[in-house]
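Asks: Return a 3D structure for these sequence lines:
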Amino acid sequence: MKVPAPGRPVRPTRSPRTEAPLEAAGDPTISRIARAALDGTILGQERAIRSLGQALGGGHFPHAWIFHGPAGVGKCTTAVRAAAVLIDPRSGDRQRQQCVPDPSSESARYLRAGTHPDLRIIRAELAGTSADRELRDRKQNNIPVALLREQMIGGVDSSGSRLDAPVYRSSVMGAGKVFIIDEAERLETDGQNVLLKTLEEPPPGTVIILITNSLDRLLPTVRSRCQSLAFFPLAPEVMVGWLNENLGQVTGAARQFVEAYADGSPGAAVTAVELGLQAWHAELLPMVDQLERGECPLSMAERMNELASEVAEAAVKRNENASKEAANRRATGLLFSVIGAEVRRRLRASAAVPSKLEYWSQVPGLVADAEQNLRANVNQKLALADFVVQWSALEGAR
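Replies: The predicted model follows:
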């Protein structure tokens, strides 16, 4: 995308220009992320922001991106910050070169309200408010093609009606449009394929950013059409500073767990505190000790299933359109992340003991296999039971 000079915005001509809504009901998710992007500090991602500033300041900004890296380190916030520069007609050389939007502009006001007409963040839960009843009633297990058509690329809906393509509409404020697809790894394969043409040749003045924690779950054909930008965990000293400022009330053993669990991710730290994951860790730890001794804790798989189900059921109660399957998958992912934090600790502690190091090095592969089984719709209880049995069969530590 060629970045327009101040006062000379790129204006697609596919559809008539309309006025920006001043006081429309805003998208709370966009509002929350935009406030962080405009008013907060993005820690630990200086390299990514510098790369974006160089691309913006150079006048030629790639029209399709993949922001990839661990969850909770600022990928989506950074995407919205870049979007704020791109879609603001007042952005000047300083804003572009530093990838720092003007926080006082009219465009920034729309972003804070969640009403900016030139930014969309596409995510699975938008299906719950769709005008398409079939899409609205569908469980939010992933990002279906129908949601992509409604929110971005157009096409025919479930009733046979033809949908307008928002990606081809003119920029309302005149500076360009940005479409962000969050958790892009949840795009169905058909959806990724349908997206290819738009990724390769988007309308003038349009930028598409895919956000993912799992780059390998995007098709090679999608990856090859996008500029890739890596995000990393925060450095330990930066993470400690963030914890002191934002979670200073968490102390002692709880603080030690949160710091180890987060592993450089502020988002993971918040999740650990909000969901009380330290209690999960305390409950699973004796069972992990049994596994290390070569024993098979028969109750472990059942208890893991119960913990995941409790969190999933609470999530579904909060959102009646949420998919129980997707909620279970997220909850088991949290369980495996708690186990992963303990495995990382033991790997570091085993560095000088080759047999133990070999033993603990095998466990992440078992976790990956179990998560793949769950994505393949293997029964959750069976997948967890198989995980525990496979772990108990490992040799090396005892």
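Asks: alpha carbons only for contacts and neighbour counts from here, please
Replies: Will do.
Asks: and stretch 336-355, which residues are buried?
Replies: For stretch 336-355, a neighbour-count test (16 or more other C-alpha atoms under 10 Å) marks Phe336, Ser337, Val338, Ile339, Gly340, Ala341, Glu342, Val343, Arg344, Leu347, Ser350 as buried.
Asks: for stretch 86-101, same thing?
Replies: Those would be 86-93, 95-101, for stretch 86-101 by 16+ other C-alpha under 10 Å.
Asks: Now intersect the residues you listed with the helices, please.
Replies: Per DSSP state H, helices hold the following members of the buried residues of stretch 86-101: Leu86, Asp93, Gln95, Arg96, Gln97, Gln98.
Asks: give the contact list for the nearest residue to Ser309 once chain neighbours are set aside.
Replies: Once flanking residues are discounted, Ser309 sits nearest to Asn328: 6.2 Å by C-alpha to C-alpha, 6 or more residues apart in numbering. By C-alpha atoms under 8 Å, 6 or more residues apart in numbering, the contact set of Asn328 is Ala308, Ser309, Val311, Ala312.
Asks: 10 Å instead, please
Replies: When contacts are counted by C-alpha atoms under 10 Å, 6 or more residues apart in numbering, Asn328 touches 305, 307-313, 315-316, 334, 374, 380.
Asks: Just say helix, strand or coil for it.
Replies: helix (DSSP: H, G, I helix; E, B strand; the rest coil).
Asks: swap in Trp65?
Replies: strand.
Asks: Max pairwise distance over the buried residues of stretch 86-101: which two?
Replies: Spatial extent of these (C-alpha to C-alpha) is set by the pair Pro89 and Gln98 at 16.3 Å.
Asks: Out of the buried residues of stretch 86-101, which comes closest to Met152?
Replies: Distances from Met152 to the buried residues of stretch 86-101, taken by C-alpha to C-alpha, are shortest for Ile87, at 16.8 Å.
Asks: Second chain to compare with the first, below:
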Amino acid sequence: MIGHGEAEKAFLEAWQGGRLHHAWLLAGPQGMGKGAFAARVARFLATHGRAGAGQAITLDDPGDAAAGKLVEAGNHPEIIPLARQPKDKDKAKGKDKDLARNIAIDQVRGVIRRLHLSLSLGDWRVIIVDAVDDLETDGANALLKTLEEPPAQTLFLLVSHSPGRLLPTIRSRCRILRFQPVEHDAMTSWLHDLRPMIDVAERRAIVAASGGVPGKALALIDSDVGAMEAKLLAIATSGDPGNRLREALAREVGGTSNRARLELVIDIVPGLLARLARERPIAEIAPVLAQWDRVQRTVRDAIRGSYDGSMVGFEIGNCLAELAPRERQAAR
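Replies: Below you'll find the model as predicted:
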């Protein structure tokens, strides 16, 4: 795991001091491993129970072996997950990829009913809501009532990718652990240790496109980020006279079958623009920032509208072409 150090320290200090708050909001970008952190906390409490004075320990300490085996098998009775469920039509087919849009109120009610039962094993019951952003309005209100009057020895771990959109009253009942994007050098070192066979240029491109989010970096490993970055950079440096490069980009990212390629371009462009801004004299930074804003508007409009991938790709290419040296723009 990477990026969990401060959160782990804060949780363990609270546990060791006997000041374990009943609800923790794990907030940060999607892909930071917040769900994995919640699972580590749940396993820790299932295998350690109440704190002992002065214990210096990590969340990955094995603790009670028997309880640990139940957790690993997904059978520990006091760890209760709450997440979106497969749609009914997919359950019949044995599929689990197509999930419902929200966590339904009936799911929340089912968890609340379990909270009225006595603990059957260990000292803690842990509820993991992943993600709390997915709750229906009625479900969020039902959860809020439980957070206001929590059962004893019950811990809530609420994973949120957009904490600002939650009910303020839910946020106010929680202690917040923020998971910030990992800084560049740490990400580079982590990725090198994880996948040492990736060449330096590709690793640099992945780190830049990931925005400091480890999960995104992992998803980008097999996406040939370096090659796509080179195509985008060629547009920005040449100005693409005749539109040949932009037309090729539009074809590559157009259509529903190429959605992943378009998302790759959208991931790469912010880091590429930041790199161009750093490399240019101060007087030439303003045009880069203007194209940054233009790219962001293009992506927002595409998401709200019909999402024509080829159009979005061509317009992003136009933004990059505007950054070519003046003499090359004149040649266009």
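Asks: Quantify their similarity with the TM-score.
Replies: Once superposed, the chains reach a TM-score of 0.75 (TM-score structural alignment, normalised by the length of structure 2), with 320 aligned residues with a C-alpha RMSD of 4.1 Å.
Asks: For the ones in helices among the buried residues of stretch 86-101 of structure 1, could you give me JSON lines that also reports distance to Gly365 of structure 1?
Replies: Formatted as JSON lines, these follow (distance: C-alpha to C-alpha, whole Å):
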{"residue": "Leu86", "distance to Gly365 of structure 1": "41"}
{"residue": "Asp93", "distance to Gly365 of structure 1": "47"}
{"residue": "Gln95", "distance to Gly365 of structure 1": "44"}
{"residue": "Arg96", "distance to Gly365 of structure 1": "42"}
{"residue": "Gln97", "distance to Gly365 of structure 1": "42"}
{"residue": "Gln98", "distance to Gly365 of structure 1": "40"}
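Asks: can you pull out the helices in the stretch 51-200 of structure 2?
Replies: Under the criterion DSSP state H, counting those that start in this stretch, the stretch 51-200 of structure 2 contains helices at 65-72, 88-92, 105-115, 137-148, 168-172, 184-194, 200-210.
Asks: so of those helices, which one's packed in deepest?
Replies: Mean neighbour count (mean count of other C-alpha atoms under 10 Å) peaks for helix 200-210 among those, with a mean of 22.
Asks: Give me the neighbour count for Arg173 of structure 2.
Replies: 16 (other C-alpha atoms under 10 Å).
Asks: check contacts around the counterpart of it in structure 1.
Replies: Aligned counterpart of Arg173 of structure 2 in structure 1: Arg225 (TM-score structural alignment). Applying C-alpha under 10 Å, 6+ apart to Arg225 of structure 1 gives the contacts His63, Ala64, Trp65, Ile66, Leu196, Lys197, Thr198, Leu199, Glu200, Glu201.
Asks: from what I can see Pro103 of structure 1 touches Ala36, true?
Replies: No - Pro103 of structure 1 is beyond contact range of Ala36, at 11.1 Å (criterion: C-alpha atoms under 10 Å).
Asks: the strands in structure 2, which residues?
Replies: For structure 2, the strands defined by DSSP state E cover 23-27, 79-82, 125-130, 154-160, 175-178.
Asks: coming back round to it: the residue nearest to Ser309 of structure 1 maps to what in structure 2?
Replies: Aligned partner of Asn328 of structure 1 by TM-score structural alignment: none.
Asks: Distance check, Asn328 of structure 1 against Ala376 of structure 1.
Replies: 13 Å (C-alpha to C-alpha, to the nearest Å).
Asks: before we move on, what about Pro166 of structure 1?
Replies: Taken as C-alpha to C-alpha, the span from Pro166 of structure 1 to Ala376 of structure 1 is 33 Å.
Asks: ditto for Asn244 of structure 1
Replies: If you go by C-alpha to C-alpha, the gap between Asn244 of structure 1 and Ala376 of structure 1 works out to 40 Å.
Asks: same thing with Thr212 of structure 1?
Replies: Distance from Thr212 of structure 1 to Ala376 of structure 1, by C-alpha to C-alpha: 19 Å.
Asks: the more surrounded of these two?
Replies: The neighbour comparison of Thr212 of structure 1 against Ala376 (other C-alpha under 10 Å) goes to Thr212, with 23 against 9.
Asks: can you tell me which residues contact the aligned partner of the more buried one in structure 2?
Replies: Aligned by TM-score structural alignment, Thr212 of structure 1 pairs with Ser160 of structure 2. By C-alpha under 10 Å, 6+ apart, Ser160 of structure 2 lies in contact with 25-30, 34-35, 129-134, 166, 178.
Asks: burial count for the closest residue to Ser160 of structure 2 other than its chain neighbours?
Replies: Nearest non-adjacent residue to Ser160 of structure 2, counting by C-alpha to C-alpha, 6+ apart: Ala27, 5.0 Å away. By other C-alpha under 10 Å, the residues close to Ala27 of structure 2 number 20.
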